[in-house]
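Peer 1: quick one: sequence plus predicted model below, questions after.
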Amino acid sequence: MIGKVIGAYMGDRLAKNTSTGIGGAGGAALGVIAAAALRRLSLPAMIALGAGGYLAKKLSEKNTGTGDAEPQTTKPAKAA
C-alpha cells in the first residue's frame, strides 16, 4: 500500500516536470504501474533495466549535444 502511494506521488511529480503531455493523474497511474512491475522483476533484470536507461540517456545526450563531454580538437601538424 505504501509503495503504491509513493509510486503515485513520484509519478505525479515526474509527469509535471516532463514535456510529454501526461498530466498529474496519468503520471500517478504510471507510477503505480511502475512500482508493481518493479516488485515482480528479479535483481539482474532491474540492473539490466537501469543500465539500459543510463545508456539510452547518454546516447540521447550525445545525439542532441547536451552532454558533459567537451568537443575534441585536433592539433595542427608540425612543419618539417
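Peer 2: Good, I have the coordinates. Numbers count the residues shown, from 1 in each chain.

Peer 1: CA only for contacts and neighbour counts going forward, please
Peer 2: Will do.

Peer 1: which element is the residue positioned nearest the centre of the chain on?
Peer 2: Central residue of the chain (Cα atoms, centre = their mean): Gly53, 5.5 Å from the mean position. Assigned by DSSP states H and E, Gly53 falls within helix 43-64.

Peer 1: helix or strand for Ser19, which one?
Peer 2: Using DSSP H and E, Ser19 falls outside every helix and strand.

Peer 1: in addition, the following structure is provided for comparison:
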Amino acid sequence: MIGKVIGAFVGDRLAKQTGGIGGASGAALGVVATTVLRRMSLPAMLALGVGGYVAKRVLDKREEGSDSASPPKTSTAPATKAA
C-alpha cells in the first residue's frame, strides 16, 4: 500500500514536469509502474534500464545534430582565388 502511495506521488511530480500528461494521469501511471516493476524479474529490469539509457543517448545525439546544419567557420578572412 505504501509503495502505491509513493508511486502515485512520484508519478504526479513527473507529470507536472511533463507537458502532455496531467497530474491525475501521472499518479495513475505511477501506481501502474510500481505494480509492473514489482512483478518483473531482475534481468528484465536491467534490460529496461539499459534500453532507456541507450534510447536517451540516441535521441540526444540526434537532437544535437539537428541544431547545427553547417559546420562552424574557422576563419573570417575572405576566400582568395587560386591562380
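Peer 2: That came in fine, so what should we check first? Predicted, not measured: the structure shown is a model, and the values here were computed from it.

Peer 1: related to what we said a few turns ago, the helix holding Gly53 of structure 1 vs structure 2, average offset?
Peer 2: Once fitted to structure 2, helix 43-64 of structure 1 is off its aligned match by 0.4 Å on average (mean Cα distance after the TM-score superposition for structure 1).

Peer 1: can you state the residues of structure 2 onto which that helix aligns?
Peer 2: The alignment of helix 43-64 of structure 1 onto structure 2 (TM-score structural alignment) covers residues 42-63.

Peer 1: distance between the matching stretch and the chain's centre?
Peer 2: 9 Å (Cα atoms, centre = their mean, to the nearest Å).

Peer 1: what sits up against that stretch?
Peer 2: Leu37 (Cα atoms under 8 Å, 6 or more residues apart in numbering).

Peer 1: buried ones in it?
Peer 2: Within stretch 42-63 of structure 2, no residue counts as buried by 16 or more other Cα atoms under 10 Å.
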